[in-house]
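In: Predicted model and sequence follow; I will ask about them next.
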Amino acid sequence: MELGISLDQLRILAIVVEEGSFSAAARRMNRSQSAITYAVQKMEAAVGVPLFDRTGYRPELTEAGSALLPRARRVVEASAVFDRQALALRDGIEPELVLVVDAMFPMTALFAVLSEFDRRFPTVQTRLYVESLGATVRTLLDGQADLGIILEMANVSDGLSACALEAIELVPVASPDHPLGRVKAPLGDDDLRDHLQLVLTDRSDLTKGHDNGVLSVRTWRLADLGAKHAMLLAAMGWGTMPFHMVEGDLQSGRLVELELERWPKQLRRPTIATAIAHRLDRPPGPAGAWFFRQMAGLDPR
């Protein structure tokens, strides 16, 4: 059986409690006090029990009122969310934004933009995938993501529209307990060849057969950057890592930077170019376009 309680009555119930009196609620809602009182009385008649105790100086919720208040607030908030979503859809704002990000990308830079995105577009549901190398591009090309933050080395397709982002600095590292970690002199290719190299890989066809930066005969291929990091810390091999991910380890001595003859660190560490991209035939909606411009530095923060 429906009680016929309106959304407006539920809103009045919540506002009376927030303001502490019928008169204060009337002022906030720009209505007469009698209109507020009448709405509460109608709701009490529909429920069949008093919702406020009016014997004191200020109205106090009864046991029944206290029980119904949280549900009333949820209904009011759900209605407000519905209104915001409907208005956003009317304005052409997409209901969802799916992102895929390469695991090497600095997440702090991403999260700063995502925080502002959530504030500006509260109705847009966001889904975030983290992949590596070609798997990031493949997710974008297959239409499983709207935008992708990808690496240049992942064979970027002509079917993508991309804008360059800041390059990622790489650093060769090993544990101080690893034989290479104890060498103080610059290491040549012959010094590295017989030591196990931990290499990031993926299962996509886009990077198949590409051995970027592989210098050792013995390699372990890992599809998870976190696992590679953990193995480096455990002295299981040597490998390159994004500098921002191991800076703390280098400062604490948990890892040491290897000086390679082919990469003199006094000149410049090697870098990987990154980009934000979308498919040419699937341009982002207003929310996605804002995110794209922010990441690319095309709009002021």
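Out: The structure has been received and is ready for your questions.

In: going forward, measure contacts between C-alpha atoms and count neighbours the same way
Out: Will do.

In: tell me, which helix in the chain spans the most residues?
Out: helix 63-90 (DSSP state H).

In: got another, please set it beside the one above:
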Amino acid sequence: MYRPKTTIEQWRILQAVVDYGGYAQAAQKLNKSQSSLNHAVAKLQSMLAVQLLEVIGRKAVLTEAGEVMLRRSRYLTQNVEDLESLAININQDWEPEIKLVVDLAFPRELLYPALREFLPQSRGSRLQVIDHVLTGTEEAINQHKADLVINMHVPKGFLGEPIATVEFLLVCHPEHVLASMPQPIDSNALAQHLQIVIKDSSLSPDEKSGWLKSENRWTVSQFDTAIDLLLQKLGFCWIPQHKVKALIDEGKLVCLPVQGSQFKQMTAFLICPTPDNKGPGTQLLETLILHHRQIDLPSSLYND
């Protein structure tokens, strides 16, 4: 029988050193001594006969081999966590806590009817509703950081149920110079002005979507802050329609006609990152959210 040379704890320590940017930071986060972390990683490298980290200045940096091994190790540690979580769900009738990650762009009012129905049936389960955006939401799926996730697309390797359509509008203040330019506005002219963008909540953001041509960009963490800046006649921004419709109707903000598109539409999906470990509380919440979904589905596939 094969006997592993390494331990799960050693791989978790390596991940922490990389994720937190060094031994000192990881030691603080893990509440361990820095020397114990150094020893664990050194022993890991010795047992494998592979150099995983090299210290450049004060920072521990992955070698090429280390990048490959670290990536594979995350699957290993996640599988162990999933296995232990499954055992907990098997040994108890109802999970004590349920984590629901929701993309910032998703209209919260579409979620509230399901939450109202969930409360009297929740058996005291604590519900965490956590806001994420862009890669941060996808990260919650890929790293199994939540029981349920509402995201604007389904990452590779997962399945999701469509629950709503989210429409985005390009808007600015009616007194902003862009609002008085000949329309439709050329995208190159648009790029000369301040763009307000929403900060990616991931620890490793990946700007792989969206119009980001403006060199002059201000980053905020919430759509509400972006709207406040727009009302101060600062910049332009893509904002979910449900957040600015009233302001547009009141004439406080205007849509910007742009060559190519002034409008984009995305579908929100409900995703369970670990369907095999789904507890009864998570199953109930998922069912209620799907019951209240606001999207047209083919009648041939879904007959209520």
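Out: Good, I have the coordinates. Source: prediction; values computed, not measured.

In: hang on, the earlier thing: for the longest helix of structure 1, name the packing helices and strands.
Out: The contact analysis (3 or more C-alpha pairs under 8 Å, 6 or more residues apart in numbering; DSSP states H and E) places helix 63-90 of structure 1 against helix 7-19.

In: I'd assumed residue 26 was in contact with residue 16 of structure 2.
Out: Yes - counting by C-alpha atoms under 8 Å, residue 16 of structure 2 does reach residue 26; the two are 5.5 Å apart.

In: residues touching the aligned partner of residue 239 of structure 1 in structure 2, list them.
Out: Superposed on structure 2 with TM-score structural alignment, residue 239 of structure 1 falls opposite residue 237. Listed by C-alpha atoms under 8 Å, 6 or more residues apart in numbering, the contact partners of residue 237 of structure 2 are 170-172, 195-197, 226, 230.

In: Find the nearest non-adjacent residue to residue 237 of structure 2, please.
Out: residue 196 (5.1 Å; C-alpha to C-alpha, 6 or more residues apart in numbering).

In: Which residues are in contact with that neighbour?
Out: 217-220, 226, 235-237.

In: from those residues, which would you call buried?
Out: The neighbour-count criterion (16 or more other C-alpha atoms under 10 Å) marks 217-218, 226, 235-237 among these as buried.

In: Just the ones of those in helices?
Out: residue 226.

In: ok, so of the buried ones among the contacts of residue 196 of structure 2, who is nearest residue 10 of structure 2?
Out: residue 218 (40.1 Å; C-alpha to C-alpha).

In: how deep is the closest residue in space to residue 255 of structure 1 that isn't next to it in sequence tucked in, by neighbour count?
Out: The shortest distance from residue 255 of structure 1 to any residue other than its chain neighbours is 4.6 Å, reached at residue 175 (C-alpha to C-alpha, 6+ apart). Neighbours of residue 175 of structure 1 under the rule other C-alpha atoms under 10 Å: 25.

In: what about residue 130 of structure 2, which helix or strand?
Out: strand 126-132 (DSSP states H and E).

In: List the buried residues for that strand?
Out: Those would be 127, 131-132, for strand 126-132 of structure 2 by 16+ other C-alpha under 10 Å.

In: for the stretch 101-250 of structure 1, what spans make up the helices?
Out: Ranges of helices within the stretch 101-250 of structure 1 are 107-120, 134-141, 189-193, 225-233, 243-252, based on DSSP state H, counting those that start in this stretch.

In: picking up where we left off before, the residue nearest to residue 237 of structure 2 pairs with which position in structure 1?
Out: Per TM-score structural alignment, residue 196 of structure 2 is aligned with residue 198.

In: can you check residue 161 of structure 2 too?
Out: In structure 1, residue 161 of structure 2 lands on residue 163 (TM-score structural alignment).

In: if I look at residue 168 of structure 2, how far off is residue 106 of structure 2?
Out: 11 Å (C-alpha to C-alpha, to the nearest Å).

In: let me fix that: residue 217 of structure 2
Out: For residue 217 of structure 2, the distance to residue 106 of structure 2 - C-alpha to C-alpha - is 23 Å.

In: Also residue 28 of structure 2?
Out: From residue 28 of structure 2 to residue 106 of structure 2 the distance is 35 Å (C-alpha to C-alpha).

In: So if I had to pick from those two, which one is more boxed in?
Out: Comparing residue 28 of structure 2 with residue 106 by other C-alpha under 10 Å, the one with more neighbours is residue 106, at 24 against 12.

In: Next, the angle helix 223-231 makes with the strand ranked longest in structure 2.
Out: Counting residues, the longest strand found in structure 2 (DSSP state E) is strand 160-172. Computed by axes from the mean of the first three to the mean of the last three C-alpha atoms, to 10 degrees, the angle separating strand 160-172 of structure 2 from helix 223-231 equals 20 degrees.

In: So which elements touch strand 160-172 of structure 2?
Out: Against strand 160-172 of structure 2 (3+ C-alpha pairs under 8 Å, 6+ apart) you get strand 236-240, helix 241-249, strand 254-255, strand 263-271.

In: give me that answer again for 10 Å
Out: strand 148-151, helix 223-231, strand 236-240, helix 241-249, strand 254-255, strand 263-271, helix 280-291 (3 or more C-alpha pairs under 10 Å, 6 or more residues apart in numbering; DSSP states H and E).

In: Which one of these lies nearest to residue 61 of structure 2?
Out: Nearest of those (C-alpha to C-alpha): strand 148-151, 31.8 Å.

In: hmm, back to that, now the residue nearest to residue 237 of structure 2: how far from residue 208 of structure 2?
Out: Distance from residue 196 of structure 2 to residue 208 of structure 2, by C-alpha to C-alpha: 17 Å.

In: now swap in residue 107 of structure 2 and tell me
Out: 23 Å.

In: neighbour count winner among those two?
Out: For the pair residue 107 of structure 2 and residue 208, the greater number of neighbours falls to residue 107 (18 against 9), based on other C-alpha under 10 Å.

In: so what's the more buried one closest to, chain neighbours aside?
Out: Using C-alpha to C-alpha, 6+ apart, the nearest residue to residue 107 of structure 2 is residue 242, at 6.9 Å.

In: for the one you found, what are its contacts?
Out: 105-109, 166-169 (C-alpha atoms under 10 Å, 6 or more residues apart in numbering).

In: ok, now residue 251 of structure 2?
Out: Per C-alpha under 10 Å, 6+ apart, neighbours of residue 251 of structure 2: 173-174, 245.

In: Counting neighbours, what do you get for residue 92 of structure 1?
Out: Neighbourhood size, residue 92 of structure 1 [other C-alpha under 10 Å]: 12.
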